[in-house]
Every structure is written in C-alpha cells, then in structure tokens.
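> Dropping a prediction and its sequence here:
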Amino acid sequence: MAHNPHGGVELEKATELDDATAVARARAGDLDAYEFLVAHYTVPAHRAAVLLGAGAEADDVVQEAMVKAYRQLSSYRGEAGFKAWLLAIVANETRNLHRSRQRREGLVLRAASHEAFALAPDPAESALAHERRQRLVQRLRLLDDRDREVLVCRYLLDLSEAETAVALGVRKGTVKSRTSRALARLRDQMGAPEPARGPGEEGTDA
C-alpha cells in the first residue's frame, strides 16, 4: 500500500469534523485513517466498557472491539455516526464478557467513581460528585442489564436517543420507552433505604 508522507496532516484536517472520510479511507486500506479513528474514540469506548460492566477488563474489551470494528467497516452505514456504531460493538463485547465470566463485585463502582472524582472541577465539587456517582452507580448495578445499559448510554455517556438506539441495536422508540421505565425503576432504587447519608441527597441523581 502506497504511503503518502503528507497524508497524516491532510487526514487530520479532513476528518476533524467528518468521520465518514476516515472510514472511507480505512475501507480502502489506509491504516493511518483507522489509527485516527482509534485515537479519537478510544477514550469514550473505554468509558462505555467500564460503565457497562467490563471493569478491570475494559482495556481488553476496547482492543477487541477496535479489531472487530476494523473487520466490519464494510457494514458501517453512518446512520448515527461512527461513535454510536463503535459503542454498539463495545456493548456487545461487554455482554460477551459477562457471559464468559462471573461478575466481579465492585469493579464497575470503583472504576466509575474514580473517573468521576478525577474529572470534577475542584475539591469541593469533586467530593460531592464522587459521593453522588458512587450512589448512582450502586443503584444502577441493581437494575437489570437492559435498564442499566439504556441509562448508561443516555446519561453517563451522553448519547442521543438515535445514538443509543444504534449502540444497543434497538429502535429509537424502544430507547424512549425503555429509558422512561428504567428511570422510574432507578428512582425507586434511589429512594430505597440505605446506610445513613447526609440530608437532602435522595433522588438528586435520577
């Protein structure tokens, strides 16, 4: 495959706003184009894997998802963007992980709580965000897989309904109805009795 010494610069400019260009070039065998997509989407893919339950094995899930995405580029149609399409593969790989091993208690909670703490803007907000994220992820873990997945996509990964539909392999209307039911169940979980907490915290994360 011929390599264009200026291709990297041109590619960066062309794909900064248009993933479709990078996908088209990757399909044609341009490895630099796929490396661009990998660099751009590894972080959200890793975050999705952690929040969907991969825990300490999130790196392996993301690596496998990236390999499979490359092999399946011919099936990419661009309906909701490359990110949503990639996260669908990440979600499927995470489900495969669940089926291949017993779930390990605390991995999702610790990973998500650590990330929330690291991203908070200042110490005071960091402590509060850490506490709230801990409680939220604890309650999410009590929901069934379908409820947890749709809430993670919509509210922790900030995907639109259309992107969530692609990521979970369902219709947009299903995302809307499933989100409504999952939120109701989460609110019930957030209102359930638990060890003593500070006043005024109930229901703030739903």
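Noted; the coordinates are in hand.

> Only C-alpha atoms from now on, for both contacts and neighbour counts.
Fine.

> Do you have the helices of the chain handy? List them.
7-15, 19-27, 31-49, 58-71, 82-100, 107-119, 123-140, 145-151, 161-168, 172-190 (DSSP state H).

> Now do the first one: everything it contacts.
Read it as helix 7-15. Thr21, Ala22, Asp32, Ala33, Phe36 (C-alpha atoms under 8 Å, 6 or more residues apart in numbering).

> can you tell me how far the second one sits from Ala33?
It stands for Ala22. Going from Ala22 to Ala33 by C-alpha to C-alpha, to the nearest Å gives 5 Å.

> could I get the contacts of helix 7-15 as JSON lines with neighbour count and distance to Glu10?
What follows is those, written out as JSON lines (neighbours: other C-alpha atoms under 10 Å; distance: C-alpha to C-alpha, whole Å):
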{"residue": "Thr21", "neighbour count": "15", "distance to Glu10": "11"}
{"residue": "Ala22", "neighbour count": "24", "distance to Glu10": "11"}
{"residue": "Asp32", "neighbour count": "18", "distance to Glu10": "11"}
{"residue": "Ala33", "neighbour count": "23", "distance to Glu10": "10"}
{"residue": "Phe36", "neighbour count": "19", "distance to Glu10": "12"}
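
> Alongside the first one, take a look at this:
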Amino acid sequence: MKSGREADADFSDYVAARQHALLRTAFVLTGERASAEDLLQTALAKTYLSWSRIRDPRAVDAYVRKVMVNEHTSWWRRAWRHQEHSTGQPPDCVGTAAAGSGQADGVGERDAMWSLVRTLAPRQRAAVVLRFYEDMSEAETAQVLGCSIGTVKSQTSRALASLRRQLSEAGATSPAGGS
C-alpha cells in the first residue's frame, strides 16, 4: 500500500499524462467545452477518492470513462427531470457545404456529424463515442457502460439508425452511399 504522498503523486502523474485525451472524450459526450471540463473535473475528483482501491493501473482509463459516462447520464436525467431541455436545434449544415472536396468540407461534415451525435440519448451517445471515437470493442464498451454486450449492440444500432435517419432528413447521403 502506498503512502498518501506517493498515491497523490501517482494520481497527479496520471492526470498530467491523460487529461487531454480524457477531455476529448468528455467533450464528445457533452458537446461543450465548459461542460466537458466540468464533467472531467467531477470524474477525476471521484477517481481520486477511489484511487487507493484501483489495483490495475491499466484499468484507470476505463474507470474514469465509466465515471464520466455515468455522471453525464446523471446530469442529463437531472436536467430532463427539471425540464431544462436545450432549445437549440442542430445546425442545418449537413449536406449544405459547397461542392468540392477540400479540407474545409471535411471539417464541416465532421462538425455536422458531431452535432447530430449530440442529439442522441445519453446511453446511445456513450455507446457511439466509446465504440467509434475511443475505438473500443463491444466487450470493452459493455464493461465501461456496465451493461451486456447485447445492450451495447442494440444501443449502437439504434444510435446509427437515428443518425442515418437524421442525415436522410437533412438531404445528405453517407459517404458509403456513393453520392
């Protein structure tokens, strides 16, 4: 068992090494920089309280991600329960970029896609973020979300169907669609 100072130093080293990657994950979950920073800070505070109980150093990232997903879901539920729904609509920029294949078009399409991802239900968004942004397997995603692999598959399937529907309604076609 490490002394308090050694554990604090280990935690500080971990945060220094991983904070940027974890902040990116938090941003993809929340869609806003300030909310992402709040989410990460909350997750790291909860992780710090459990730091001495984390036995496998390789499991720390998964633990922090799980805390972020759970905390974000909790925030979303609290906001929904208090009728604090966002009134903003996703931008109408999907499929409206000027013709061309420049880098700016790709950035606009990526930003539009993440705008659509942010409209997903929290568990669906978490599944998409962990599977496709964090490049986790279905089993790893299930472990982080605390659910079965089948639930990950169904949440991911529903999320992708919703994204396809939204893209279709916006008049866009997926790159795999060939247009």
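Perfect, I can see it now. These numbers come from a predicted model, not from an experiment.

> Any idea what the TM-score is?
In this superposition the chains share a TM-score of 0.72, using TM-score structural alignment, normalised by the length of structure 2; 162 aligned residues with a C-alpha RMSD of 3.2 Å.

> re the thing from before, what is the most widely separated pair among the contacts of helix 7-15 of structure 1?
Thr21 and Asp32 (12.0 Å; C-alpha to C-alpha).

> Ser74 of structure 2 pairs with which position in structure 1?
Superposed on structure 1 with TM-score structural alignment, Ser74 of structure 2 falls opposite Asn96.

> Its match - how many residues pack around it?
By the measure other C-alpha atoms under 10 Å, the count of residues near Asn96 of structure 1 is 13.

> Determine which residue lies closest to the centroid of structure 2.
In structure 2, the C-alpha nearest the mean C-alpha coordinate belongs to Leu29, at 3.2 Å (C-alpha atoms, centre = their mean).

> which residues does whichever residue in structure 1 pairs up with it contact?
Aligned by TM-score structural alignment, Leu29 of structure 2 pairs with Leu52 of structure 1. Shown in contact with Leu52 of structure 1 (C-alpha under 8 Å, 6+ apart): Ala91, Thr94, Val108, Arg148, Glu149, Val152.

> Can you lay out the helices of structure 1 as JSON lines showing distance to Glu202 of structure 1?
Output for the helices of structure 1, formatted as JSON lines (distance: least, C-alpha to C-alpha, whole Å):
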{"stretch": "helix 7-15", "distance to Glu202 of structure 1": "44"}
{"stretch": "helix 19-27", "distance to Glu202 of structure 1": "41"}
{"stretch": "helix 31-49", "distance to Glu202 of structure 1": "26"}
{"stretch": "helix 58-71", "distance to Glu202 of structure 1": "31"}
{"stretch": "helix 82-100", "distance to Glu202 of structure 1": "30"}
{"stretch": "helix 107-119", "distance to Glu202 of structure 1": "18"}
{"stretch": "helix 123-140", "distance to Glu202 of structure 1": "10"}
{"stretch": "helix 145-151", "distance to Glu202 of structure 1": "18"}
{"stretch": "helix 161-168", "distance to Glu202 of structure 1": "27"}
{"stretch": "helix 172-190", "distance to Glu202 of structure 1": "6"}
